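[1] need coordinates for the below:
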Amino acid sequence: MTATTATKQTAKRGTPILWHRRRGRVVVLLCIMYFIAYFDRNNIATAGPSIIKEFHLTNAEFGLAASVFALFYALLQIFGGWIGEKIGPRRGLLILGLLWGLSTLFTGLAVGLVTLLVARAILGFSESATFPTATQAMSRWVPPDRNGFVQGIVHSASRLGTALAPIAVAAMILWSGWRSSFIYVGILSMLWALIWYVMFRDRPREMKGITKQELAEVPDLPKAADLPPVPWKRLIRTILPVTLVDFAYGWVAWVFFTWIPTLLSDVYHQDVAKYGLLTSLVLIGGVVGDTLGGVASDWLLRRGWSARNSRRALLLIGFIGAGVCLVPLVFTPPLTLTVVSLALSFFFLELTNAQLWAIPMDVAPLWSGTASGMMNTGFGIAGIVSPIIVGSLVDWTGGFAWPFALSIGILVAATVLAGIMRPGPVPPNVPAEDAAITGQA
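    So this is what the prediction gives:
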C-alpha cells in the first residue's frame, strides 16, 4: 500500500484515538471524570423525593437546591475556563476534583435546606471550570478531525453516569439511606483527581513513551504560560450565538436531570425502585445520542463538509427530533408511552451536545477552555432558571404538561438560531503596529 493510499484511508476513517496512542489513557481518564461528575451532580434528582420528605421541602424549594448549583456553575464558567488555561489542565483538574469531592461529601452531611444549598453551591463552584479545563486538555491531545468524536464519547460517559445514578442511588437509598451515595462518590472523586495528576501531562511531548507519529497527529499548542492573549471581542462575538443555543439545550437537559424521578413518582405513582430503573432507561438514550452525534458530525467533516455545516446538521436534527418526541408528554400519556417518548427525546437532544462542545475546539483551539466556558455559560444559566420555573409550574398546575409545552417552544427557538448562526475561526489579536498594514482592527 502506498503512503498516499494509506493517508486517504486514514482521512476516511479518522485519526486513531485510543489504539497504540498515549492519548488513549487521557481519553479514558476524562471519560471516568465525566462519568463521576455527572453521577455526583445528578444523584440529587433520584434522592430528591427522600430529601423533600426528610427536610419537608416544597417542589419549588427543591428546585432552588438544584438551581443554586447552576448559579455558581454559570457565573464562574468563563473565569474558570480562563484560569484552567493559565495553570494548565494537570493542576487545574487536580484542584477541582478535590474540591468537588469534598462538596459531594458535604451534601451527604446536610441537615436541612440551608446546608443543602451551601453544599450545592460549593459543588457548582468547583465544577464550573471542570469541563472547560478538560476541553483544553482535549485540544492539546486530540487530532482536530476527531473533536466531535472525543466530545461525544466523554459526554456519553457523563450520560452513562446520569443514567446509572438513578439505579445505583435507588439501591443505596433502600440499603443505607440517601446520604450514602454522596459520601461514596465524594471519596471516588478525590481519588480520581490524584490519579489524574500522576498520569497526565499538559503537553503531549512531556509524556513518557510518546511516539513521533503521535506528536505529529496533534496540534503543538504553546505551554499555558506562553498562550497569546485572549481576543475577547472576537471570541464573544463568535461564541455568543452558540451560548444562546446551549441555553436552550440546557433548559431541556435540566428538565431531564432534575424532574424525571419526581414525574414518575408523583404522576405515575412509582416507588423508588421502579422510578430509579425507569429513569435510567430514559437517560440511557443520551449515552447513544452523544457518541452517535460526535461520530456523525466528524464523518461529515471528513467527507468534505465544513466544520460549521457538519455541526449544524446534527444540531438541527437533534433539536427537531427532541421537540417532536416531547409532544405526547403535554397530554400526560400512559406510563409506557411516557418512558418511550422521554427516551427518544433525550436521544435526539444529546445528538447536539458533542456539537456544542466541539465548536469551541473548532474555532478557537488556543483558547478552547475560555471559549467552551463561554459557551457552557448558557447551560449554567439554564440550570439556574429551569429547575425553579419548572418546579413552580408543577406546584401551580399540579402536573408537568406546561413545563413540557414550554420546553418544546424553547427547542423551536433553538432550531431557528442553530440554523442561522455562523461561528468561524478566531485567530490571535493582530498587533497594533500591524493593524494598519493588514487592515484589521
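
[2] okay, CA-based contacts and neighbour counts for the rest of this
    OK.

[3] elements contacting the longest helix along the chain?
    For the chain, the helix reaching the highest residue count under DSSP state H is reported as helix 232-266. Counting contacts by 3 or more CA pairs under 8 Å, 6 or more residues apart in numbering; DSSP states H and E, the secondary-structure elements packed against helix 232-266 are helix 23-55, helix 272-302, helix 335-351, helix 353-363, helix 368-397, helix 401-420.

[4] for the comparison step, fold the sequence that follows:
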Amino acid sequence: MKKNFRWVLAVLMFLITFMSYMDRVNLSVATPEIMREFNFTKMDIGFFQTVFFMGYAAMQVPGGILAEYFRHRIVVVAAVTWWSVFTALTAAASTFSQWVIVRGAFGLGEGPVYPALSTFIARWFNPAEKGKASSIMLSGAFVGPVFGPAATVALMLAFGWRSVFVIFGVAGLLIAVAWMIFAKNSPKESPYVSAEELKYIDEGRNAAEEDKKELAPWKSFITSTQFWAIGIQYFIVDYIMYVYLAWLPLYLMEAQNFSLAKMGIAASFPWAALCIVTLSVGAFSDRLVAAGASKAKARSYLGITGLVLCSLFLYLGAIATNPTLNVFLLTLSLGSLGLAFPASWSACIDLGGKFSGSVSGWMNFWGNIGGVIAPLLTAWIATNYGWQAAIIVTAVSAVIGIIAWLFVKPDIPLKRGEAKPNGAPSTCL
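    The predicted structure follows:
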C-alpha cells in the first residue's frame, strides 16, 4: 500500500466525484415525483437546475485560487461537507423559494471540488500519470449517473424521494472525514508514502517550487488565446453533458414513452458508455505522450474527435423513431463525449503546471456557464418546439467546441508574466 498510496487516494477521489454526481442526478430522476407533489413545471425544474449551476460556476475560479493558496485538503473537506449538508436539506424544501435557496447553496458547495482535485493531481502524481489520474477523477463523476437512476428509483419506490437526499447527504459527510484523515497537501507530508514512491512522484518536476504558496498570474492568463479557447471548448462539452444530466430521464419518459422503472435502466446506458470511454482515454493519452506524440495529438485531436462523433450520434438519435435505437444512439453520443473530458483536464495541467487549479477553475467556470444555460434553454425549446428540436440544437452546438480546440495548443504552457525584480514569480491577480 505504501508503495502506491497515491492510487489509494485516487480511489477516494473517485468516491468524492462519484458522490458529487449522484447528488446532482438524484434531482433529475426524482423530477417527475417532485413536479407532481409541488405542481412545478418544466421551467421551474429547469430554474432549480440553473440556480445550482450559477452557484457552482461562481465558485470555480475562487475554488482554484483557494486550493492553490490553502492547498487542496481543507478546500475539498469544506466543500464536500457544505454540499452534503445542503443535499440532505433538499428533503426539507417545500416551497419554490426554499428549493431555490437549497439548490443554489448546494451548487456553491460543489464548485471548488474539481479545481481543488486538479491541484491534488498536479502535486500527487508523476507528470506521466496526469491523464490517467484525471480520468479516475472524471470517471467517478460519470459512474454516478450510471448507478444513480436505478438506485434513486429503488430508494424512491421503497422510502419516497426525500430519503434519497438524506442518505446521500450522510454518505458525503463520511467521505469528507476520510479525505481529512488520509489526504495530506503534499506526498512528503504523508506517513503512508514511502521514500521510493515520493522519489517517483517528484521525477521531472521542481517539487520545492510547486509547494510554494503563490497566486496565479491572472493578468497574463486573461490575455491568452489558449486560456479563452480551453474555456470555450469546455463550455460546449459541459453544455451537452448537462442536457443529458438535467433532462434525459424526463425525455425518455415523455418523448420515448418509457415507464419510471424502465427509464431508470435506460438512462444509465449513456453514462456507462461515458464512464468506460473516459477511464480508457486518459491512460491512452498518457501513453501517446510517453511514446513521443505531441500533446496536440494526445489532447486536442481526441477532444475534436469526441465532439464530432458526439454531434453526429446525437443528431441521429434525435430523429430516430424507435425507442431502442434512440437509446443506443444517445449512448454512442455521450460515450463519444468521453474522449473530450480527459483531454480537457489533462490540458489544464499541461497549460497551467502548478497553477492548474486556476486554469481548471477557469475552464470549469465556462463549462458550468453551459450548465446554467442548458437546463433552461433545453426546457424552453422542448416546451415550445418539442424534444426533437431541443436535441438537434444540442448536437449542432458541438461545432463551436471543435473550432475552439484548434486554439488550445496544450504543447505550449501558458505564459506566467515577467518575474519580479527579486526573481520571485509574479502573483498578480
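
[5] Provide the TM-score value for the superposition.
    Scored by TM-score structural alignment, normalised by the length of the second structure, the superposition of the two chains gives a TM-score of 0.93; 417 aligned residues with a CA RMSD of 1.8 Å.

[6] re the thing from before, which one of the helices and strands packed on helix 232-266 of the first structure lies nearest to F69 of the first structure?
    Evaluated over those, closeness to F69 of the first structure peaks at helix 368-397, with 7.7 Å, by CA to CA.

[7] residues contacting the residue mapped onto W366 of the second structure from the first structure?
    If you follow W366 of the second structure across to the first structure using TM-score structural alignment, you land on G378. With CA atoms under 8 Å, 6 or more residues apart in numbering as the criterion, the residues that contact G378 of the first structure are A74, T243, L244, V245, D246, F247, A248, G250.

[8] the same query, at a cut-off of 10 Å, please.
    Residues counted as contacts of G378 of the first structure (CA atoms under 10 Å, 6 or more residues apart in numbering) are 74, 77, 240-251, 384.

[9] out of those, who has the most neighbours?
    Compared across the contacts of G378 of the first structure, Q77 has the highest neighbour count, 31 neighbours, by other CA atoms under 10 Å.

[10] show me what F355 of the second structure aligns to in the first structure.
    Structural alignment places F355 of the second structure opposite W367 in the first structure (criterion: TM-score structural alignment).

[11] same check, this time on Y315 of the second structure
    Mapped onto the first structure by TM-score structural alignment, Y315 of the second structure lines up with V327.

[12] these two touch, right, its match and L411?
    No: between V327 of the first structure and L411 there is no contact, the gap being 11.5 Å when judged by CA atoms under 10 Å.

[13] neighbour count winner among the two?
    The residue with the greater number of neighbours, taking V327 of the first structure and L411 and applying other CA under 10 Å, is L411; the counts read 25 against 18.

[14] gap between the more buried one and Y249 of the first structure?
    Computed as CA to CA, to the nearest Å, the L411 of the first structure to Y249 of the first structure distance reads 7 Å.

[15] overlap in contacts of these two?
    What both L411 of the first structure and Y249 touch, as defined by CA under 10 Å, 6+ apart, is the set G318, F319, A322, L349.

[16] for the third one, list the residues it contacts.
    Going back to what we said before, that points to A322 of the first structure. For A322 of the first structure, the contact set (CA under 10 Å, 6+ apart) comprises 249, 252, 316, 341-351, 407-408, 411-412.

[17] identify the residue spatially nearest to it, adjacent ones excluded.
    S345 (4.1 Å; CA to CA, 6 or more residues apart in numbering).

[18] any idea how far the counterpart of that neighbour in the second structure lies from V327 of the second structure?
    Across the two structures, S345 of the first structure finds its equivalent in S333 of the second structure, going by TM-score structural alignment. Counting by CA to CA, the gap from S333 of the second structure to V327 of the second structure is 10 Å.

[19] in the first structure, point out the residues matching stretch 166-183 of the second structure.
    Counting by TM-score structural alignment, stretch 166-183 of the second structure pairs with residues 183-200 of the first structure.

[20] kindly report the same for stretch 141-153 of the second structure.
    Counting by TM-score structural alignment, stretch 141-153 of the second structure falls onto residues 158-170 of the first structure.

[21] R23 of the first structure is in contact with M199, isn't it?
    No: between R23 of the first structure and M199 no contact is recorded; they are 11.1 Å apart, counting by CA under 10 Å.

[22] intersection of neighbour lists for the two?
    Here R23 of the first structure and M199 have L29, M207 as joint contacts, going by CA under 10 Å, 6+ apart.

[23] tell me which of the two has more neighbours.
    Ranked by neighbour count (other CA under 10 Å), R23 of the first structure and M199 place R23 first, with 24 against 12.

[24] ok, the residue mapped onto I36 of the first structure from the second structure to D350 of the second structure distance?
    For I36 of the first structure, the aligned position in the second structure is M19, judged by TM-score structural alignment. Distance check for M19 of the second structure against D350 of the second structure: by CA to CA, it reads 27 Å.

[25] next: F40 of the second structure.
    Here the distance between F40 of the second structure and D350 of the second structure works out to 44 Å (CA to CA).

[26] neighbour-wise, which of the two wins?
    Applying other CA under 10 Å to F40 of the second structure and D350 shows that D350 carries more neighbours, namely 24 against 15.

[27] what residues are up against that one?
    Residues in contact with D350 of the second structure, defined by CA under 10 Å, 6+ apart, are 122, 127, 130, 295, 299, 344, 356, 359, 409-414.

[28] mind giving me the ChimeraX select for these, buried ones only?
    Below is the selection syntax for ChimeraX that covers the buried ones among the contacts of D350 of the second structure, with 16 or more other CA atoms under 10 Å defining burial:
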select :122,127,130,295,299,344,356,359,409,410,411,414
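
[29] ranges for the helices of the stretch 51-200 of the first structure?
    In the stretch 51-200 of the first structure, the helices defined using DSSP state H, counting those that start in this stretch lie at 59-75, 77-87, 89-108, 113-127, 130-141, 147-176, 179-199.

[30] just those: most buried one?
    The highest mean neighbour count among these, using mean count of other CA atoms under 10 Å, belongs to helix 130-141: a mean of 28.

[31] for it, grab the matching residue range in the second structure.
    Alignment note (TM-score structural alignment): helix 130-141 of the first structure is matched to residues 113-124 of the second structure.

[32] average offset between that stretch and the first structure?
    Between stretch 113-124 of the second structure and its aligned partner residues in the first structure, the average distance after superposition works out to 0.7 Å, using mean CA distance after the TM-score superposition for the first structure.
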